[in-house]
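Here is a sequence with its predicted model. Questions after.
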Amino acid sequence: MQPSIREVLQLSAMAAGRPHLVGGREHLDRPVRWVHISDLTDLTDLLEGGELVLTTGLPLTEGAWQAEAYLTMLAAQDVAGLVVELGARLGTVPEHLATLADSLALPLVALTDRIRFVEVTQQVHRLIVADQYEEVEFARTTHEVFTSLNIARASTTDIVTRAAQTLGAPLVLEDVSRHVLAYCALHTPTADLLRQWAERSRLHDSASTPAHGSAWSAVPVGVGSERWGRLVLPARTPHASRARMVLERAAQSLQLHRMIQQERDALVVQALGGLLDDLLSGRIGEEPEAMARAAALGLTPNNQYAPLSVRVPRRPNTDALTQGEVDRRLLNAVRQAVAATGETAIASIRREGTVSAVISCASKGADHVLDAVCTGLRDRLTGRSGTDGWAAGTAPSSSSLIGAAQGLAEAEHVADVGLTMPKPNRLYRSTDVRLRGLVALLRDDHRVQRFAETELGRLLDHDTRTGDNLLALLRTHLDCSGSKTHTARLAGLSRPTLYSRLRFIERILGVSLDSVESRTSLHTALMVIDAR
């Protein structure tokens, strides 16, 4: 760090002149970039800014107007300050110059005794060169640290931690939604560091914008339009240039790590997808071969293997790029949820909005593992754009990998039906879907669609014309197995009102709701509509 004027005045060479401050007291912490000795009255274009000018006072002896012009010229050149040696040429600094120095924010110092300006120059320049050397050494060390991390393929957490240790301050890596991906609290309590992080991050969005008395530093992580996060130093730092250097090097390492990880993941996903395809198509018929290939891709052998398929709803007007991002997030969520249980799996994107997996289950059993995986999926998918409303399906587990893979067709069917069930974001088994599963298989058949339209079309038309919601009342009545008492309680209607509306529905549909067969047909038609 460059020495300040205050520090320069404390040097032995300067202190020998018994300096006293004339004006510009509030700006003594201004850094000194260089020392310039001159008695010229006009230094325009001879200075670059940040210099401490030393003079014997000659420019201040030519009259009040010329002295004021001299100080104004120095302020315009953005010098750090002016030191005037009093003596034969100038006995005292005129009082009006003190007021002018204050207004110009220009520190003005008078030396009572004569000194050797060359000694001041040597001492100041020695400090500046030492500071520059220290900066170069810091840059070299920083380069070596992050180069070593890159070579060692360090994790995201390792990179953030090492950067925080280099700066001696906490660091947070956040994504574009301001969710914390990694952090190093260092000596700060984690609760204090991450308290209301998203809100605080927005307040300190710009590294140059002070908020609540402090300024944060941040650099984007990513390349061009593919920026996926920010590395944030949530504190004021006295070494802004060093902080910027470390943050930028850490951001480069994080991006390199992400690129390597994405490439590695892409190759692994491709290999896993190929293995599942071979298992489902029958190209692998021997269990030893299947296990050898799966183990080579990280699957741990166990006594039980469970098929799992996870589906997300189709969103209208979703382009291919958006759907691809949703599929990747779904795959990552499944892999992370499985890993969180301590198990391993073969997982792959089967088609748009569908990820299927065969999970190797330890002694706790397949049901326990599947429930734990789906608990993890709720944390990672529910409430998120593109993945909310997901459904998972499974089939009976198997003692063989090939047998479990063959159960994926049933698991995918159950997951597909699960999207039409009243309760999303959960695991379904074949015993949960039953008739609804058959309807889901046949939902695209025009004869099934005509059946649903024949059963409920007139009631749908009535609701569309009038704004009534008689279909909802019919659904409630069918769910209550035709019990008017239960229907009235759930619908919040008095019995006379309910009876009147049910008779009206019967007239519209031309059927009796007391008939079990009629209720069965209408319930089936509702399932067809739900499955569309």
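Now that the structure is in, tell me what you want to look at. Here the structure is a predicted model, which means the values were calculated and not measured.

Only C-alpha atoms from now on, for both contacts and neighbour counts.
OK.

following the helix or strand hosting Leu247, which helix or strand shows up next?
Using DSSP states H and E, the element containing Leu247 is helix 240-281. Per DSSP H and E, helix 240-281 leads on to helix 287-296 as the next helix or strand towards the C-terminus.

what is the orientation angle of that following helix with helix 240-281?
Helix 287-296 runs at 170 degrees relative to helix 240-281, counting by axes from the mean of the first three to the mean of the last three Cα atoms, to 10 degrees.

Which other helices and strands does helix 287-296 contact?
Where contact means 3 or more Cα pairs under 8 Å, 6 or more residues apart in numbering; DSSP states H and E, helix 287-296 is packed against helix 240-281, helix 401-406.

Tabulate those helices (CSV), appending distance to Arg450 and mean neighbour count.
Shown next, in CSV, are the helices and strands packed on helix 287-296 (distance: least, Cα to Cα, whole Å; neighbours: other Cα atoms under 10 Å):
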stretch, distance to Arg450, mean neighbour count
helix 240-281, 34, 17
helix 401-406, 34, 23
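
Comparison target, given below:
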Amino acid sequence: MPVHTPVIHTTIRHILERPHFQKAVVIGDETSLNRTVTWVHIIEVTRLDELLNGNELVLTTGLAWHENEALSLSFLQQLIANNVSGLCIELGTYTESLPAAMIEFAERHHFPLILFHEKVRYIDITQDLHSLFIHQHYQMVKELEDLSSSFNQILLDGKGIEEILYEFHRRTRINVCYLPIQGESYFYPALSLKEQEKRVKEWIEHKTWHHRSLHTSRPIMVLTHYFADLIAYKDGLAFSEFDELAFDRCATAIAQEVMRTTYMEERRRQQEERWMHDWINNENNQEEVNSELQQLQKGTFHSMAVGLISKNHLLSSHKNREGLFIQKSMLARSIFEERGITLLATSMPHAYVFILLYPGSISASVFRERLYSGYRALLKEDERGTFPFFEYLVFGKTVKAPTDVPVSYLTAKETEKVKNRVPSLALPFYENLHLFRTVLKMEEEGDIDDFIDEHLGELLRFDADRQGHLIQTLRVYLQCFGSKQDAARELYVVRQTLYHRLDKISELMGEDLFSSPKRLSVELALHAYEYQTGTK
């Protein structure tokens, strides 16, 4: 394949090769001649304010400042401050020569001064250079479109990240490096192993390279999550507009490739992990489970929990629910891996299931905190999406042994049952169900309605007849541990109203309401009522 000539960004050196500049005299060094020029502008005023965008070549006769050395120096200072690339001056008509201070200041800042000792038509210069810039812009757009097409073809052919890096380098002659969070780094052109290790280490520690090469970088983001850094570096001229735009397209192509390969890997993994179904349902032997887990992690996992999302929650109109699950699994895997947790995902007939495993020997409370942190991160991802997914995620009991994972799965189902009936459940983890676990047992035995009526029946009937808000008052009062001041504030009522309600509650339920056994029964009845009605 032939070497491609990249789009040139116009410099002072290139402009000096144009016909109208053949007799011009330049005051400037090599650095000044490499300044990039993107436009040309005629200026005959001394106050520039916001007239310039930067990278212009300014043309002037010196009419506004030729008789004032201080004014001429101020004019030059403003040009340099506005990042102008160079100044062309016609000598003879208004300005015979430049002040020494002006020349010295320009040389000190590597700023080129281009002098015309004969009368020139600035209109011809602007027309010539504008035509050049417009033609180069057209060429740049055409080149970028061609580059994007090449990247798309590489993606369609499945040739991988290395081929994308090669194509970027071939088109731009810029060196490039791909540094993933996990996996192998790529440098193109290749460097020695020692130099690669040095640069990777320096980038990880400082997010920059301290050697002389110019460099710029882009994060590779997939599903709003950070996967890698892409770094372009070179010696010599600064990055041109074409370089930056080409690099953006390279980063986009690599993000698409990462997305494709990660998606395919997730899909393959889920197809191969049908053994998880048997494990969750307690239908395979322990040796098979241990063998599969050994392939994931040398050693043993010490903390485990099952999470699930019922398929009933997802829109039946979603045409590719399994594809959606694969994408969400990729995201969840990345988030939990940041917290040291290995995630396995599989699709069951009625639910999507995640098995979360932690290899370290930590307490159950620390493991749960990491699960909480990951769960909250997933909810934030939901906020960025068009419809909820992870808000339906619930978790079972935390267990220590693979043989107990089926227990975690069953308890996750119990958590989901409570979550469906009690939407206010903030952290849907089995350990946070507390009294709702007892409520579930009562429901299994058919005792829940009788229990609610026995302990709350009088209050419920009073509220139904007179809208007395006694159930709400009792719940808040108990939550505030008997503090009347806190309860009144939570209920947004004055204390006298609260006192009146508490007196009525005592009248209907007895003065021993807050004795230890009865209080426990009342709180259980309140939880059962919330479970039955879905309201507090």
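In hand now; what should we look at? All figures in this text were calculated on a predicted structure; none of them were measured in a lab.

circling back: figure out which of the helices and strands packed on helix 287-296 of the first structure is closest to Ser363 of the first structure.
helix 401-406 (16.0 Å; Cα to Cα).

Which residue ranges of the first structure form strands?
Taking DSSP state E as the criterion, the first structure contains strands spanning 19-23, 34-37, 51-55, 81-85, 108-111, 171-175, 180-184, 217-221, 229-233, 304-311, 344-351, 354-361, 391-394, 426-428.

which residues touch the shortest one?
Taking Cα atoms under 8 Å, 6 or more residues apart in numbering as the criterion, the residues outside strand 426-428 of the first structure that touch it are 371, 374, 378, 390-394, 414-415, 418.

Tell me which two of these sit farthest apart.
Arg378 and Val414 (18.0 Å).

Next, name the residue at the spatial heart of the first structure.
Asp175 (1.4 Å; Cα atoms, centre = their mean).

Which residue, neighbours along the chain excluded, lies closest to that residue?
Spatial nearest neighbour of Asp175 of the first structure, excluding adjacent residues (Cα to Cα, 6 or more residues apart in numbering): Gly229 at 3.9 Å.

distance of that neighbour from Gly365 of the first structure?
From Gly229 of the first structure across to Gly365 of the first structure, the span is 39 Å (Cα to Cα, to the nearest Å).

Who has more neighbours out of these two?
Gly229 (22 against 15; other Cα atoms under 10 Å).

you'd agree that one is up against Val221?
Yes: the pair Gly229 of the first structure / Val221 is scored as a contact, 5.0 Å apart, by Cα atoms under 8 Å.

With adjacent residues omitted, what lies nearest to Tyr233 of the second structure?
Nearest residue to Tyr233 of the second structure in three dimensions, chain neighbours excluded: His215, at 4.0 Å (Cα to Cα, 6+ apart).

burial measure for the one you found, as a count.
His215 of the second structure: 19 neighbours (other Cα under 10 Å).

Run through the residues that contact it.
209, 231-234.

and stretch 18-35 of the second structure, how far from the chain's centre?
Per Cα atoms, centre = their mean, to the nearest Å, the displacement of stretch 18-35 of the second structure from the mean C-alpha position of its chain is 46 Å.

coming back round to it: what would I type in ChimeraX if I wanted to highlight the buried members of the contacts of strand 426-428 of the first structure and nothing else?
In ChimeraX, selecting the buried portion of the contacts of strand 426-428 of the first structure, with burial taken from 16 or more other Cα atoms under 10 Å, looks like this:
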select :374,378,390,391,392,393,394,414,415,418
